[in-house]
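1. give me coordinates for this.
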Amino acid sequence: MDWEPGLSIWKQIEKQLLADISDGVFAPGDKMPTEMELVRRFGVNRHTVRRAMAALVDSNVVRVEQGRGAFVQEQILDYPLGSKTRFSQIVSGRHRLPDKRLVSSEVLKATATVAQFLDVKPGTRVIELFSVSEADGVPLAVATSYLPAARFDGIVEIFVETKSLTEAFKRFGIDDYSRKTTRISATLPSSRVANLLKQARNRPVISTESVDVDSAGVPIEYGVTAFSSDRVQLIVE
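-> Below is the predicted model:
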């Protein structure tokens, strides 16, 4: 690499790495070269490389995960939480391609917690849907949804077909529904959730507990969702 006179070498390395990211050499979520790989590429010492990488981290272009290395920061999605929260509409409105994939489903007896949020008796049969929501093929959230089984018999197949609970609800005569409550917290993901989000377990997720109700105020879904904190920013409306 030909160095530009009058400009610090570390700054020139930073500019070159920024150009690589801008040109798509390193895409959002990609792992950056190791420190030694950059030392060999640019023919400089470790201190110079570290300073260039630190500048990229400070400008939020690159993030460092302990024990895993440095990664190009993903595009952060602003995700409004309101009475009409709809994943597909939010993602499409940001000019990105939404997708939702069912990982597993099961019919269970409602625990005391699930029963309380769905306003049913403990032990009532509920459908559990475990799914991954993506934008442009990048996982943003992992959700566990609980639905009253008596009301939504056959919804699993419809959800697989439509990839949308909103569209699935319409097949059961629910053309509109709203968010009753949302609780927000930060936590570390389980191994399963971390793998589905394609992130390290030591990276926190934003966890939400929510209840959706139909037009008569009857609960139709209790959901627990883990959002990638590197890719999603929740906005409370």
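2. only C-alpha atoms for contact and neighbour calcs from this point on.
-> Will do.
3. ok, the closest residue to Asp119 other than its chain neighbours to Glu167 distance?
-> Leaving aside its sequence neighbours, Asp119 sits nearest to Pro219 (C-alpha to C-alpha, 6 or more residues apart in numbering; 6.8 Å). In this structure, Pro219 and Glu167 are 17 Å apart, going by C-alpha to C-alpha, to the nearest Å.
4. repeat for Lys31
-> Separation of Lys31 from Glu167 (C-alpha to C-alpha): 37 Å.
5. which stretches of the protein form helices?
-> Using DSSP state H, the helices assigned to the chain run over residues 9-22, 35-42, 46-58, 87-93, 112-118, 155-162, 165-170, 191-197.
6. figure out which of the ones you listed is closest to Pro204.
-> Pro204 sits nearest to helix 191-197 of all the helices of the chain, at 9.4 Å, using C-alpha to C-alpha.
7. redo the helices of the chain as a markdown table? Include distance to Arg183.
-> Below are these laid out as a markdown table (distance: least, C-alpha to C-alpha, whole Å):
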| stretch | distance to Arg183 |
| --- | --- |
| helix 9-22 | 36 |
| helix 35-42 | 41 |
| helix 46-58 | 31 |
| helix 87-93 | 17 |
| helix 112-118 | 12 |
| helix 155-162 | 25 |
| helix 165-170 | 20 |
| helix 191-197 | 19 |
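8. closest to Leu102 out of the ones you listed?
-> Of all the helices of the chain, helix 155-162 comes closest under C-alpha to C-alpha, at 6.5 Å.
9. could you also give me the structure for this next sequence, so I can compare it with the first?
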Amino acid sequence: MTVSRTAQDFIAAPRRDGIAAWRKIADALEADITGGTLMAGSQLPAETLLAERFAVNRHTVRRALAELTVKGLVRATQGRGTFVEARRLPYPIGPQTRFTQNVAREGREPGAALLAAAHVRADERIASLLALRPGDPVLRLDTLRSADGVPLTLGLSFVPLPRFAGLEAALRLHGAITPAFAACGVADYRRLETRVGARIALPGEAERLDLAPGRPVMVVDSINVDLDAVPIQATRALFAADRTEIVVQS
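-> All right, here's what the predicted structure looks like:
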């Protein structure tokens, strides 16, 4: 690849302005992203090609990419490369909140994975949310949901037992919670309560969500009830804040 005169002037010229080369590279790539030269979801050139483009070593390029990752502009995927993050996905929360519908409405492909399932005893908080007694049996579900293959939310849900003893199998079969509930006799349900907070992702959470260390997540606690207003699900979902925008609907 031939280094353009612009790149030489921008990076390799005498640095009397005191700005580090990695910072100039980060700024140049950010301008490409915000200006549309590098489109959302597109893959950045390999480090070797970027190093050639800007007439620097790979370490300098790597430092620039790390800065863009921290800012939430790009996402490095092991074994695949570095990709431009898509625009934030508007995620409506209202009386009927459905992940699959929310993602599909934005023209993206929803995905879901059941990471783990276990029968446990409800602690005081979960018992209170589900109108149970502490120690009552509940089914715990750990899920990871995505849009166009990019992790979006890490969820931890609890549903009452024995009422939903077949929910795990139904969820594995259908891949979504709404048809899984329908298979267990709940034709429809609604959102009773939603609470939204924020914090920094813990290391394990960041790894699951493919986030850079130190990136924020939105913490969304919710309760769903059936049409008789009986609580059927208590969930804590961690949304990648760089990728989602919560929209509250009445």
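10. so which of the helices of the first structure comes closest to Ile76 of the first structure?
-> helix 87-93 (11.3 Å).
11. ok, average deviation of that closest one from the second structure?
-> Taking mean C-alpha distance after the TM-score superposition for the first structure, the mean distance separating helix 87-93 of the first structure from the aligned residues in the second structure is 0.6 Å.
12. residues in the second structure matched by that helix, start to end?
-> The aligned range for helix 87-93 of the first structure in the second structure is 99-105, by TM-score structural alignment.
13. do stretch 108-122 of the first structure as well
-> Per the alignment by TM-score structural alignment, stretch 108-122 of the first structure matches residues 120-134 in the second structure.
14. returning to what we had before: map the residue nearest to Asp119 of the first structure onto the second structure.
-> Using TM-score structural alignment, the partner of Pro219 of the first structure in the second structure is Pro231.
15. could you check how far that match is from Ser128 of the second structure?
-> 10 Å.
16. and Thr69 of the second structure, by the same measure?
-> In terms of C-alpha to C-alpha, Thr69 of the second structure sits 40 Å off from Ser128 of the second structure.
17. neighbour count winner among these two?
-> A side-by-side neighbour count of Thr69 of the second structure and Ser128, using other C-alpha atoms under 10 Å, places Thr69 first with 21 against 13.
18. where do the strands sit along the second structure?
-> Assigned by DSSP state E, the second structure shows strands spanning 74-77, 81-84, 89-93, 110-121, 137-147, 150-160, 189-200, 216-226, 231-240, 244-248.
19. how big is the offset of the fifth one relative to the first structure?
-> When you say that, I think you mean strand 137-147 of the second structure. By mean C-alpha distance after the TM-score superposition for the first structure, the fitted strand 137-147 of the second structure averages 0.3 Å away from its aligned residues in the first structure.
20. nearest spatial neighbour of Ala104 of the second structure, chain-adjacent residues omitted?
-> Once flanking residues are discounted, Ala104 of the second structure sits nearest to Pro110: 6.3 Å by C-alpha to C-alpha, 6+ apart.
21. could you measure from that neighbour over to Ala118 of the second structure?
-> In terms of C-alpha to C-alpha, Pro110 of the second structure sits 24 Å off from Ala118 of the second structure.
22. same question, Arg133 of the second structure
-> Using C-alpha to C-alpha, Arg133 of the second structure is found at 18 Å from Ala118 of the second structure.
23. list the buried ones in the match of stretch 108-122 of the first structure?
-> Arg121, Ala122, Ile126, Ala127, Leu129, Leu130, Leu132 (16 or more other C-alpha atoms under 10 Å).
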